[in-house]
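> after the sequence you'll find the predicted model.
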Amino acid sequence: MKQLSCHVLDTANGRPAAGIAVKLFTLQSPSGNDSFHLECLAEGVTDQDGRARFGDVSLIAQNYTLRFMVAPYCQEQFGQAFFPFIDVNFTVSDERNHHIPLLLSPFSYSSYRGS
């Protein structure tokens, strides 16, 4: 059973980003074209360490989206929200667990596959 977790780090302030709502969606292309349909599978909120876990979801081989609802956090920490939310799209194609970190600052973000 493949599990999913994520982690948000506020790189501008050098600390974990707590209290960010995160939604997990399947990312499906119904007819194989360029249009995609999102179906929400689970929701969570980052804890004091900036982490959220989706323990009730078992990932299968397909495309997913993690949507980080960063606007309230950015407004509070940076005084503005350039990004209201951030979508990280990824594909599950193996049997490993998946950890998706998000590095957040006022005008940029990055993500990668963690371990």
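In hand now; what should we look at? Numbers count the residues shown, from 1 in each chain.
> please make it C-alpha for all contacts and neighbour counts, starting now.
OK.
> going along the chain, name the helices of the chain.
Listed in chain order, the helices found in the chain under DSSP state H are 71-78.
> contacting residues for the spatially most central residue of it?
The geometric centre of the chain, computed from its C-alpha atoms, lies nearest to Leu66 (Cα atoms, centre = their mean), at 3.5 Å. Residues in contact with Leu66, defined by Cα atoms under 8 Å, 6 or more residues apart in numbering, are 22-25, 87-89.
> OK, contacts around Ile100?
So Ile100 contacts 4-7, 111-114 (Cα under 8 Å, 6+ apart).
> next, the one to line up against it:
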Amino acid sequence: MAAGYLTTHVLDTARGMPAPGIKIALYRVSGNNHKKITEAVTNADGRTDSPILPQGKVKQGHYELIFFCGDYLDQHRLSTDEVKFLDQVPIRFGITDDEAHYHVPLLLSPYGYSTYRGS
């Protein structure tokens, strides 16, 4: 069984703190097909309570995390526009080693975001 797993978290860079209460959906992507694998919500530390893709479930291929940020930005008065600049943030990435730990965080502000492969 593969020992690799996938984790994520969300940091609110505008407020300088973790971002709790953000729903995250994980999809496996093949061409134009998206298969939803799971969803989770960030906790007080901005992380999911367990790996979003646990050991034994990681397979090589393409994935997409979708972070549903609009409600969070509204709740913290970081977005005042009726039409949000950022509402859902997709991050598509590849997994090449099903034995590795992949960490894909989201650094979020009202008008921009970034990510990286963490550890």
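Arrived safely. It should be emphasised that the depicted structure is a prediction, and the values quoted were computed from it without experimental measurement.
> quick one: TM-score?
The TM-score (TM-score structural alignment, normalised by the length of the first structure) is 0.89; 109 aligned residues with a Cα RMSD of 1.3 Å.
> ok, back up a step: would you format the contacts of Leu66 of the first structure as a markdown table with neighbour count and distance to Gly14 of the first structure included?
Output for the contacts of Leu66 of the first structure, formatted as a markdown table (neighbours: other Cα atoms under 10 Å; distance: Cα to Cα, whole Å):
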| residue | neighbour count | distance to Gly14 of the first structure |
| --- | --- | --- |
| Val22 | 24 | 20 |
| Lys23 | 18 | 24 |
| Leu24 | 23 | 26 |
| Phe25 | 20 | 29 |
| Asp87 | 15 | 22 |
| Val88 | 17 | 21 |
| Asn89 | 14 | 25 |
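> check contacts around the counterpart of Val29 of the second structure in the first structure.
Aligned against the first structure by TM-score structural alignment, Val29 of the second structure finds its counterpart in Leu27. Contact analysis of Leu27 of the first structure by Cα under 8 Å, 6+ apart lists 36-39, 62-65, 89.
> repeat for Arg53 of the first structure
Taking Cα under 8 Å, 6+ apart, one finds 4-6, 44 in contact with Arg53 of the first structure.
> now with 10 Å, please.
3-7, 22, 42-47, 99 (Cα atoms under 10 Å, 6 or more residues apart in numbering).
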